[in-house]
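fold the following for me, if possible:
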Amino acid sequence: MKSLKIIAILSFLFFLNRCEDNSNDKELIICTQNFVYGLAINLTEKTTANPINGNIIIVAKDGNYEETLENSDPNMSFYGAGERKGTYIVTVTADNYKTFVSEPIIVTADECHVTTEKRTFELELK
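Down below sits the predicted model:
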């Protein structure tokens, strides 16, 4: 009989503890293993709207951080700022085109990944 009372008391305490824990539970968030880029940049020629290819360098800066974006053929998109939120200024240099400097681009993130900011910039011939 004594052991039954002890079991009942321990069960009651366990139940109270579980109720208290549930009041502080947050929603379970499950993140994917995907690697997400913060920036996706495309380039077109201003007068023709045709995609630009050739010798192109795109640099994204956020304070002291600097990264040269990578090209992904065949769609000629450039990607960077992988899983890194921040405020980026993008500078584009390309043969036969004027250097282009963007307005600040803000890359945000949720609990798991950054949100990709996609931009298309029009370059002018020199």
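
contacts, neighbours, all on C-alpha from now
OK.

can you give me the distance of the most centrally placed residue in the chain to Asn17?
Centroid-nearest residue in the chain, with CA atoms, centre = their mean: Val114, separated by 2.1 Å. Using CA to CA, to the nearest Å, Val114 is found at 37 Å from Asn17.

quick one: buried residues of stretch 116-126?
Thr116, Lys118, Phe121, Glu122, Leu123 (16 or more other CA atoms under 10 Å).

in the protein, which spans are strands?
37-45, 56-62, 65-68, 70-72, 77-82, 86-94, 100-101, 105-107, 117-123 (DSSP state E).

what's the shortest one in contact with?
With contact meaning CA atoms under 8 Å, 6 or more residues apart in numbering, strand 100-101 is reached by Ile89, Val90, Thr91, Val92, Thr93, Leu123.

and the residues you listed as CSV, adding distance to Leu13?
CSV is the format used below for the contacts of strand 100-101 (distance: CA to CA, whole Å):
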residue, distance to Leu13
Ile89, 57
Val90, 59
Thr91, 63
Val92, 65
Thr93, 68
Leu123, 69
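
quick one, what contacts Thr87?
Lys61, Asp62, Pro104, Ile105, Ile106, Val107.

buried subset of these?
Buried among those (16+ other CA under 10 Å): Lys61, Asp62, Ile105, Ile106, Val107.

of the residues you listed, closest to Lys26?
Val107 (25.5 Å; CA to CA).

my read is that the closest one contacts Lys85, right?
Yes. The criterion here is CA atoms under 8 Å, and Val107 meets it with Lys85 at 4.9 Å.

quick revisit: turn the buried residues of stretch 116-126 into JSON lines, including distance to Ala81.
JSON lines is the format used below for the buried residues of stretch 116-126 (distance: CA to CA, whole Å):
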{"residue": "Thr116", "distance to Ala81": "9"}
{"residue": "Lys118", "distance to Ala81": "12"}
{"residue": "Phe121", "distance to Ala81": "17"}
{"residue": "Glu122", "distance to Ala81": "21"}
{"residue": "Leu123", "distance to Ala81": "22"}
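
ok so, going back, anything in contact with each of Val107 and Lys85?
Gly38, Val114.

now the other sequence, so there's something to compare against:
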Amino acid sequence: MKNLVLCLGMVFSFIASSCSLDNRSSNEEPQINSSWILKNTSGGITGINDNFNTRDVMWDFNESNHTLKVTKNVNTTGSGIPAGTYSYSIKKDGKTSTLEIKQLNVIYARLTYAFLNENGVVFKDDALADGFQYTFVENYCEDIICALEARPGLNVFVKLGNSSTSTTDGVTVVATSGNYKETLMPIPFPDNNPTFAGAHEKEATYILTVSKSGYKTYTSSPITVTGDCCHVMTETINVFLQPN
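Now for the predicted structure:
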């Protein structure tokens, strides 16, 4: 009987402590132990303001062994520390939280951080007054299984005059975004409506130039291609070329 009472006491004690932990955790700041993707970098001596796509830069924190894995598909000044695996520790001084990133036990970077909300966090260079500010959002894509295909960011139908059907015959379609330039490929399409496709899995803002001998060259307004967790969201554009 004593053993039964003791066991019941331990059970109630465990339930009570669990409730206490749940109540406390609801008031604490979100945990940094997660996967985060870089969305924006601002600041620096030149005052940059760079936006990044979903798959460009990702920081994976592992609290169990205090490691930070940085994965990068871009290499610009604003993309932050180089790709690799680092050790890290968190220091707190009053309301200030500091992330110390180490490589071979030597501090590589020291960043103060603050949560915007449960899905966003901002890291700031601690050492320099004119350092960078990195804005991350939680990587909600990490558990999603994506189809193994490359989707076009741009799908362009070119029609001559007031024709109701499109053509690729003798037509050139070029997409530019900054220093990036791509000639879109003609693709057969059902119902005799061929199209031009390109910018596969490349989020950016593009300008289209469409040309054909005997017709006025068409230049588009900026077209922004965005993406979800897996693929770009294809932008479909209809272009009507007019004779010279």
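
got a TM-score for the pair?
Their TM-score after superposition, calculated using TM-score structural alignment, normalised by the length of structure 1, is reported as 0.75; 108 aligned residues with a CA RMSD of 2.6 Å.

is Leu8 of structure 2 in a helix, a strand, or coil?
What DSSP: H, G, I helix; E, B strand; the rest coil gives for Leu8 of structure 2 is helix.

what's near enough to touch it?
Leu8 of structure 2 touches nothing, counting by CA under 8 Å, 6+ apart.

one more: Glu111 of structure 1?
Ile29, Cys31.

and it? What does it align with in structure 2?
Per TM-score structural alignment, the equivalent position to Glu111 of structure 1 in structure 2 is Cys229.

repeat that for Thr48 of structure 1.
Aligned partner of Thr48 of structure 1 by TM-score structural alignment: Ser163.

ok, Thr91 of structure 1 to Val107 of structure 1 distance?
16 Å.

what are the ranges of the helices in structure 2?
Counting by DSSP state H, one finds helices in structure 2 at the ranges 2-25.

now do the lengthiest strand in it: which range of structure 1 does it align onto?
In structure 2, assigned by DSSP E, the strand with the most residues is strand 106-117. Under TM-score structural alignment, strand 106-117 of structure 2 corresponds to no residues of structure 1.

which helices and strands sit right next to that strand?
strand 96-103, strand 120-125 (3 or more CA pairs under 8 Å, 6 or more residues apart in numbering; DSSP states H and E).

hang on, Asp125 of structure 2 packs against Thr112?
Yes. Counting by CA under 8 Å, Asp125 of structure 2 does reach Thr112; the two are 6.6 Å apart.

and the closest residue to Arg119 of structure 1 other than its chain neighbours, how many neighbours?
Leaving aside its sequence neighbours, Arg119 of structure 1 sits nearest to Ile41 (CA to CA, 6 or more residues apart in numbering; 5.0 Å). By other CA atoms under 10 Å, the residues close to Ile41 of structure 1 number 20.

these two touch, right, Ile41 of structure 1 and Ser77?
Yes. Ile41 of structure 1 is within contact range of Ser77, at 5.6 Å (criterion: CA under 8 Å).

any figure for the gap between the match of Thr48 of structure 1 and Phe196 of structure 2?
Noted for Ser163 of structure 2: a distance of 17 Å to Phe196 of structure 2, by CA to CA.

who has more neighbours out of the two?
Phe196 (25 against 11).

map the more buried one onto structure 1.
Phe196 of structure 2 maps onto Phe78 in structure 1, by TM-score structural alignment.

wait, what's in contact with its match?
Leu39, Ala40, Ile41, Asn42, Ile58, Leu69, Glu70, Asn71, Ser72.

highest neighbour count among those?
Leu39 (27 neighbours).

need the counterpart of it in structure 2.
Aligned partner of Leu39 of structure 1 by TM-score structural alignment: Leu154.

do you know how far the residue lying closest to that match once chain neighbours are set aside is from Pro152 of structure 2?
Excluding the flanking residues, the one nearest Leu154 of structure 2 by CA to CA, 6+ apart is Glu235, at 5.0 Å. In this view, Glu235 of structure 2 and Pro152 of structure 2 are 8 Å apart by CA to CA.

how about Val239 of structure 2?
17 Å.

what distance do you get for the residue nearest to Arg119 of structure 1 to Thr87 of structure 1?
In terms of CA to CA, Ile41 of structure 1 sits 15 Å off from Thr87 of structure 1.

with Gly38 of structure 1 instead?
10 Å.

wait, Gly198 of structure 2 touches Pro152, no?
Yes. Applying CA under 8 Å, one finds Gly198 of structure 2 in contact with Pro152, separated by 5.2 Å.

what residues are shared contacts of these two?
If you check Gly198 of structure 2 and Pro152 against CA under 8 Å, 6+ apart, no residue is contacted by both.

circling back: need the residues touching each of Gly38 and Thr87 of structure 1.
In contact with both Gly38 of structure 1 and Thr87: Val107, using CA under 8 Å, 6+ apart.

before we move on, the earlier item: closest to Ile7 of structure 1 out of the buried ones among the contacts of Thr87 of structure 1?
Out of the buried ones among the contacts of Thr87 of structure 1, the member with the shortest distance to Ile7 of structure 1 (by CA to CA) is Val107, at 54.9 Å.
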